[in-house]
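1. quick one, fold the following:
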Amino acid sequence: MERKVPDDDLLIQLTQQHPDFCRLRMELVEAKSLGPAPRIAVCGLMNAGKSALLNGLTGHIETEVFETKEIRATTQLQALEHEGHLYLDTPGIDACDEDDRLAWLGLANADVILFVHNLRTATLEQIETAFLCELKRRRPDLERHLVVVLTHAESVTQREVSEQAIGKILQSLFGTVPAAFATSFTTLRNGVRKGNTKLLELSGFDSLREHLQAHPGLLERGVSKQRAERDDHRRDVLEHFLDQQIAQRRKRLVKLEGTQAAQLEQLQNSVDGLFESVSHGLARG
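-> Below you'll find the predicted structure:
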């Protein structure tokens, strides 16, 4: 059976009243404009070390491309193409509503998502776990695309304890522990300045780069396939939602028609009764 295209009024109403419907439509529109370069989006709290991580991954050790500050620095989506990959720096998830909106926009069509946590704050905060739960809801394919990066590894004395605690939380959220890497931009920079390969190795950046280079979500065939699957899922959800809304409206229409029919019958009976009464009163003996 051919699907009837919903009219514009219904689409406008659904867009205004149902945030997820609006979001999925916007994500589909944005997906059409994506370039071929695999997208790596970085997310996390405001001072998680996202920008420093991106500077390290893109080889900008002395000159910042992604600005790093102790205060709120990233207030919009920042992008840089490097060695065939498009890196996206998103605003901190704890900054403000507008920053959150921009962060979600950058994550919606990312081929790999780097969730960044500052090891100096030990285990994950409640706002981070809530964010990951919402990210999983919006991205049902998240487990295949998520990489956890633990920053400032050089400043933590009991790193293993923190990593184990974080692993338990991730296990409870996802049923498995995503790939996780401890990194230190400070150690990386010292290694580059001194030409010290041991420091470069200890920084964790080489291991993270190797993982990303082999990640299925960033390989050419994997990118197009998984983007298509993501869009198909969005269309399925939208169509199911539309079917539900149309069915509900039809049900209300039938109920309304039934109510109107009952009211019409009641009115007709009243008119018939009145006519009979008047006719009887006017009858000539």
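2. can we go C-alpha only for contacts and neighbour counts from here?
-> Noted.
3. give the buried residues for stretch 184-194.
-> When burial is assessed from 16 or more other Cα atoms under 10 Å, stretch 184-194 yields the following buried residues: 184-189, 191.
4. which residues touch that stretch?
-> If you take Cα atoms under 8 Å, 6 or more residues apart in numbering as the criterion, stretch 184-194 is touched by 52-53, 56, 61-62, 151-154, 196-200, 202-205.
5. what about the residue nearest to Glu143 when sequence neighbours are not counted, distance to Val65?
-> Ranked by Cα to Cα, 6 or more residues apart in numbering and with sequence neighbours excluded, the top spatial neighbour of Glu143 is Pro178, at 6.8 Å. Counting by Cα to Cα, to the nearest Å, the gap between Pro178 and Val65 amounts to 28 Å.
6. and Glu210, by the same measure?
-> According to Cα to Cα, Glu210 stands 22 Å off from Val65.
7. where along the stretch 151-285 of the chain do the strands fall?
-> For the stretch 151-285 of the chain, the strands defined by DSSP state E, counting those that start in this stretch occupy 179-182.
8. follow-up on the earlier one: quick check: the two most widely separated of the buried residues of stretch 184-194?
-> Using Cα to Cα, those reach their maximum pairwise distance at Ser184 and Gly191, which is 10.7 Å.
9. report the secondary structure state of the closest residue to Ser155 other than its chain neighbours.
-> Closest residue to Ser155 apart from its sequence neighbours, by Cα to Cα, 6+ apart: Arg120 at 6.8 Å. Taken by DSSP: H, G, I helix; E, B strand; the rest coil, the conformation at Arg120 corresponds to helix.
10. wait, isn't Arg120 in contact with Val156?
-> Yes - counting by Cα atoms under 8 Å, Val156 is a contact partner of Arg120 at 6.2 Å.
11. to compare with the earlier structure, here is another sequence to fold:
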Amino acid sequence: MFSGMNPDLEAPIYKGLNRYVNDGVQLMAAFEGAIAATAQPLRITTCGLLKAGKSSLLNALTDHIETELFATGATRTTVQNQTLSHQNFVFVDTPGLDATEEDDKEAWNALSTADVLLFVHDPGVGELDQAEINFLSELAGQPGAQQGLEERLVVILTRLDSNEEVIDAIAQKVQNQIKNCLGIEPRLFQISFTSYQKGKLEGKQKLVEYSRIPLLQQHIFENLARLHYQFEVLRQGRIDESCKQLINKIDLEISNRTEKIIFHGKEFDRAYEALTKDADKLISTLRTKFAAYNETY
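-> Next up is the predicted model:
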């Protein structure tokens, strides 16, 4: 969960954090990243498993239909976060989750400061798998993430044209899974990048409409733009929550160490008391023995 910053690990504050909490540097980086994000445009960040269609989605949303800006392909192409400013937003493409540890770390860099989350799922594989559910649970646990999550999280089922007969049933299952996991019912869109691209390039408006991408664009560029104040509250909440999480972890560690000191102190006292009693008993026994010896001899 790094914010993408490069902290000075030799600075006293980081040295101090490392003495108390293992992830102190990450927590501080998240806090500093949350502060830095307040001066930036709203960030719309994709998330989802490898090859779910995240890059194609962003190419459509940012009007890069003929010439890709966000790389796509049959193999793993996005291994670093890619960003683009478009219509007063910053769009961020992330690596596929659950592919490699490095990819996951890179993705969480961007997700930790995301205002809007486009959770992309390929319905061709059916409902959400366990890795996706685990991701959503972890996402909800990030500092400030619960703030307005139902409006900030947008679920997108890709490849509508390839799964038209089953996509409605899959969409319902996905909604139920998210409700069970997070307790919310975010907006869900079913889209087809292939139909949108073909419609745009060939001037076929019916294909463009069939793709349902214009509906998603309207939701993002109009509906979400109206929530700017809520996003400012979210950003402040993320700062406050990051700070709280860091302080709480340090307080907990100090409390644990204090208890250990007290515990070992009591153990020492009990051991000393036991030793004293044993020693007194031994000395008393020896004195009795010595007295008896003296009387005899």
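12. with neighbour numbers in mind, choose between Glu210 and Val65 of structure 1.
-> Neighbour totals were compared for Glu210 of structure 1 and Val65, and Val65 leads with 17 against 10 (other Cα atoms under 10 Å).
13. what about the aligned residue in structure 2 for that one, is that helix, strand or coil?
-> Mapped onto structure 2 by TM-score structural alignment, Val65 of structure 1 lines up with Leu69. Secondary structure for Leu69 of structure 2, judged by three-state DSSP, is coil.
14. now do Tyr87 of structure 1
-> From three-state DSSP, the assignment for Tyr87 of structure 1 is strand.
15. map it onto structure 2.
-> With TM-score structural alignment as the criterion, Tyr87 of structure 1 lines up with Phe91 in structure 2.
16. again, but for Ser224 of structure 1
-> Per TM-score structural alignment, the equivalent position to Ser224 of structure 1 in structure 2 is Glu232.
17. list the helices and strands the longest helix belonging to structure 1 packs on?
-> Under DSSP state H, the helix in structure 1 containing the largest number of residues is helix 220-282. Based on contacts counted as 3 or more Cα pairs under 8 Å, 6 or more residues apart in numbering; DSSP states H and E, the elements that helix 220-282 of structure 1 packs against are helix 19-32.
18. who are the packing partners of the helix it packs on?
-> The helices and strands touching helix 19-32 of structure 1, judged by 3+ Cα pairs under 8 Å, 6+ apart, are helix 8-17, helix 220-282.
19. who are the contact partners of Cys243 of structure 2?
-> With contact set as Cα under 8 Å, 6+ apart, Cys243 of structure 2 has these partners: Phe31.
20. what lines up with it in structure 1?
-> Residue correspondence to structure 1 (TM-score structural alignment): Cys243 of structure 2 is matched to Arg235.
21. please enumerate the strands of the stretch 1-150 of structure 1.
-> 39-44, 78-82, 85-89, 112-118, 146-151.
22. need the winner for burial among those strands.
-> strand 39-44 (a mean of 27; mean count of other Cα atoms under 10 Å).
23. so where is that strand in structure 2?
-> Across structure 2, the stretch matching strand 39-44 of structure 1 (TM-score structural alignment) is residues 43-48.
24. that stretch vs structure 1, average offset?
-> Overlaying structure 1 shows stretch 43-48 of structure 2 at a mean distance of 0.6 Å from the equivalent residues (mean Cα distance after the TM-score superposition for structure 1).
25. what's next to that stretch, contact-wise?
-> Applying Cα under 8 Å, 6+ apart, the contact partners of stretch 43-48 of structure 2 are 54, 89-97, 107, 110-111, 113-121, 132.
26. ok, back up a step: between the helices and strands packed on helix 19-32 of structure 1, which one is nearest to Glu30 of structure 1?
-> Glu30 of structure 1 sits nearest to helix 220-282 of all the helices and strands packed on helix 19-32 of structure 1, at 10.6 Å, using Cα to Cα.
27. for the closest one, the distance to its chain's centre please.
-> From the chain centre to the centre of helix 220-282 of structure 1 is a distance of 33 Å (Cα atoms, centre = their mean, to the nearest Å).
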